[in-house]
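Enquirer: The amino acid sequence is not available; the structure is as follows:
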C-alpha cells in the first residue's frame, strides 16, 4: 500500500509540476476520510534551489529521504533535456526501483529517469515537444509521443503540466480505488479521470458553438452504457453524417467512440465492484459488457486483473464476490 511519497527536486524546478505532486499527495484530507501520505520534498542539489519562476526555495531533506519512499516523483525542471544530473540521485532512483518502489516523472522529469537507465526497454511519455529528442537521447526507450501518461512496471511517466495530475490520480485510483481518486479530484476541481492513452492535445478543444459539438452525445452515451449503439445511430443523435461525427468525436475527445465507451464501461464496473455487492453477472449487464466472461476479458486487458480480484482488493475478502 502506498504510504511514503517523496518529490525530489533539482535546481530550476518548475513550481507548477511540483505543486501537482504536493496537491495530490501532500495535503491532509483526513477530514473526508481520505488517505494521508507521509509526504516530503527532498533536494538533490543542496538545501537552497532556484525555480523556473525566478524565486528560490529551501528544502529540508536530502537524498536520504528517498531510501524508504514507496513513490518518488520527479517534477520538471529548467533545461532537463540538456543538463547532467547528480550521480547520487541516479543511484538512489535505481536502488529505489530495485527494492520495489515506484517512480513518477512529470513532463521533462522523464530525462532524469532516462539518465538513471530506468527507461531502457520500457514504454514512456513526456510532453510532445520533447518526444523526438527523448527518443534520440534514450534509443532503448519506447517513447509514446501523443499520450497523457504511461505506466510500465514501476515507472510512470507523464506528459506536460496537467497530465501530471492525471498520472497522480491514476496512482491513487490503483492504490485506493475510484471513489478516493474521484474525491481528491473534486477537491482539486479537475476531471476525475482521463485515460492515459488519451491524446495529449486535441485539434479543437473548445467547441465553436453549442450546435457544433459532441458534448450532448457524450452525456447520452454515459447514461446508456448498457446499450449497444452504432456510430451511425450516434451520428443521427448529433445531427451529423457518420463520417463527420467520427471526425469531430476524435477532435474533441482524442479517441474513438468505441474506445471511449469501452473505457467508461470499465470505469463503471470498477465503481460497482468497489461500492456494491452485486454479482459479477449483474455488473457486467449494467456496465454494458453483457456477460461476466466479456467483463473479465476487458478487465484483464485494461487493468491486468480480474473483477473478483479487483473487488477483493478494494472491499476485502468478507464482501460478496
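Expert: It's in. It should be emphasised that the depicted structure is a prediction, and the values quoted were computed from it without experimental measurement.

Enquirer: rest of the way, CA atoms for contacts and neighbours
Expert: Noted.

Enquirer: Just want the most central residue of the chain.
Expert: residue 167 (2.4 Å; Cα atoms, centre = their mean).

Enquirer: so what's that one up against?
Expert: By Cα atoms under 8 Å, 6 or more residues apart in numbering, residue 167 lies in contact with 148, 149, 156, 157, 158, 196.

Enquirer: 7 Å instead, please
Expert: 149, 158 (Cα atoms under 7 Å, 6 or more residues apart in numbering).

Enquirer: Can you tell me how far it is from residue 21?
Expert: 10 Å (Cα to Cα, to the nearest Å).

Enquirer: so which strand or helix has the residue nearest to the centre of the chain?
Expert: Here residue 167 sits within helix 162-176, counting by DSSP states H and E.

Enquirer: Just the buried positions in that helix, please.
Expert: Under the neighbour-count criterion of 16 or more other Cα atoms under 10 Å, helix 162-176 has 162-176 buried.

Enquirer: again with stretch 133-143
Expert: Residues of stretch 133-143 classed as buried: 134, 135, 138, 141, 142, 143 (neighbour count, 16+ other Cα under 10 Å).

Enquirer: and here's the other structure:
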C-alpha cells in the first residue's frame, strides 16, 4: 500500500487539503482494494485552519519519514512561515527519495525548503509573480495546471491539485485506475488548457496623469479596426521609435503587446457574455479572420475560444457552439 502524508500547517486552506485527500481515498484497484493510505500530519497535534477552526492531527512530522508521497496544501495569506523543523523534515524526506507535491501556494513552503531550486514549478496564478520574485532560482510557470519534475510536483489551485493527483495515480497504477478515480471525482482525467485561461490579463498600470492615457482610451475604442504602430505613434505626435521607447517606459510593455492584451480581453468579455459567433468576435476584437483569432487567443490564453466559452459562459446557443468547432 502506498502511503500519502498530507502535511498540515497553520493557516491551511481546507479545500486545498480535501482535494488530494478525496481523490486518493476514492482510488480503487480492479479488485476493489485501496492502493493508498492517506494520513494527516503536522508539527503539533492541533493546527489552526483558515476560517478560524482547529484541526486535530494524530501524527507528527515523523510521518514524513515513512511516507511514499508528501503533499503540502496551500495556506491562507498571513499564515506564519514554516518552522525550521518543518523545512528540515521536508528536506530529509526529499533526500530519502520521497515524492513531494504542493497544492496552490504550498509551493512557497517547498521553495523555502530549497526543494524547487533550479526546477520548473507553478502555483496559483495570482501568487506566481510573488513566488518568482521571492525565489529567483525557481523557474515559475504561471500558465499550467501542474508541473511534474519526477520527484517534486507543484500544482496551481485546489482544482488543479485534482489534476496533479490523477496524474500521480496514473503514474503509479496506470490509466484505467486513474480514469476510474477521475469518474469518482466527477472530472475528466485530462483537462484542455492550463490555468492561463483563468488569468485576468490586466493592462500594465499607466502612471496617473500620463500623456498616454488619451491614446490608450482611443485604442480601446477602436479595437474593431486596424490599429498599427504607425497610427499609434502619429496620434501621440511622436516618431515610432520615440513612441515605442516612451510607451515601454510608462507601461513596461510594447505598444503591440498592449494592443494584443486589449484584443484578448475584449474577446474574453464577448465569449463570457454573448452568444456571438467566433467570426463576429474576431471582427469586433480586431483579430481579423477567425483563424488568426483562434491562433492568437490560444497562444495567450492557453485554450481555444470554444473551450473558454464552455468554461465561462453558461448561456451560449447551439448555433454559436457549432460555429466554434
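Expert: That came in fine, so what should we check first? As the structure is a prediction and not an experimental result, all values here were calculated from the model.

Enquirer: returning to what we had before: so what corresponds to the residue nearest to the centre of structure 1 in structure 2?
Expert: Residue 167 of structure 1 maps onto residue 164 in structure 2 when the alignment is built from TM-score structural alignment.

Enquirer: is it true that residue 17 of structure 1 touches residue 74?
Expert: No - contact criterion Cα atoms under 7 Å: residue 17 of structure 1 and residue 74 do not qualify, at 8.9 Å.

Enquirer: any common contacting residues for those two?
Expert: residue 106.

Enquirer: Who has more neighbours out of those two?
Expert: Using other Cα atoms under 10 Å as the criterion, residue 17 of structure 1 and residue 74 rank with residue 74 on top: 27 against 24.

Enquirer: Would you mind giving the secondary structure of residue 160 of structure 1?
Expert: Three-state call for residue 160 of structure 1 (DSSP: H, G, I helix; E, B strand; the rest coil): coil.

Enquirer: who's in contact with it?
Expert: Contact analysis of residue 160 of structure 1 by Cα under 7 Å, 6+ apart lists 106, 107, 126, 127.

Enquirer: per the alignment, the first one corresponds to what in structure 2?
Expert: What it means is residue 106 of structure 1. With TM-score structural alignment as the criterion, residue 106 of structure 1 pairs with residue 103.

Enquirer: Leaving out chain neighbours, which residue sits closest to residue 132 of structure 2?
Expert: Leaving out its chain neighbours, the residue that sits closest to residue 132 of structure 2 by Cα to Cα, 6 or more residues apart in numbering is residue 140, at 5.8 Å.

Enquirer: what about that neighbour, distance to residue 107 of structure 2?
Expert: According to Cα to Cα, residue 140 of structure 2 and residue 107 of structure 2 sit 10 Å apart.

Enquirer: Now do the strands in the stretch 1-150 of structure 1.
Expert: Counting by DSSP state E, counting those that start in this stretch, residue ranges of the strands within the stretch 1-150 of structure 1 are 4-9, 38-43, 48-50, 56-58, 71-74, 102-106, 123-124, 142-143, 149-152.

Enquirer: tally of neighbours for the counterpart of residue 77 of structure 2 in structure 1?
Expert: Using TM-score structural alignment, the partner of residue 77 of structure 2 in structure 1 is residue 79. Residue 79 of structure 1: 14 surrounding residues under other Cα under 10 Å.

Enquirer: and what of residue 45 of structure 2?
Expert: By other Cα under 10 Å, 13 other residues sit near residue 45 of structure 2.

Enquirer: Contact partners for the corresponding residue of structure 1 for it?
Expert: Mapped onto structure 1 by TM-score structural alignment, residue 45 of structure 2 lines up with residue 47. Residues near residue 47 of structure 1 by Cα under 7 Å, 6+ apart: 58, 59, 60.

Enquirer: Try it again at 8 Å.
Expert: 58, 59, 60, 61, 62.

Enquirer: now those as TSV including neighbour count and distance to residue 10 of structure 1?
Expert: Formatted as TSV, the contacts of residue 47 of structure 1 follow (neighbours: other Cα atoms under 10 Å; distance: Cα to Cα, whole Å):
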residue	neighbour count	distance to residue 10 of structure 1
58	12	12
59	18	11
60	13	13
61	17	12
62	17	11
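
Enquirer: which one among those gets closest to residue 232 of structure 1?
Expert: Comparing the contacts of residue 47 of structure 1 against residue 232 of structure 1 with Cα to Cα picks out residue 59 as the nearest, at 57.1 Å.

Enquirer: Tell me which residues touch that closest one, please.
Expert: Contacts of residue 59 of structure 1 (Cα under 8 Å, 6+ apart): 41, 42, 43, 46, 47, 48, 49.

Enquirer: let's see it at 6 Å
Expert: Contacts here follow Cα atoms under 6 Å, 6 or more residues apart in numbering; on that basis residue 59 of structure 1 touches residue 47.

Enquirer: so what corresponds to it in structure 2?
Expert: By TM-score structural alignment, residue 59 of structure 1 lines up with residue 57.

Enquirer: Next, please give the residue ranges for the helices of the stretch 201-325 of structure 2.
Expert: Assigned by DSSP state H, counting those that start in this stretch, the helices in the stretch 201-325 of structure 2 fall at 213-221, 229-236, 240-251, 255-273, 278-285, 290-301, 305-312, 318-324.

Enquirer: This completes my enquiry, with thanks.
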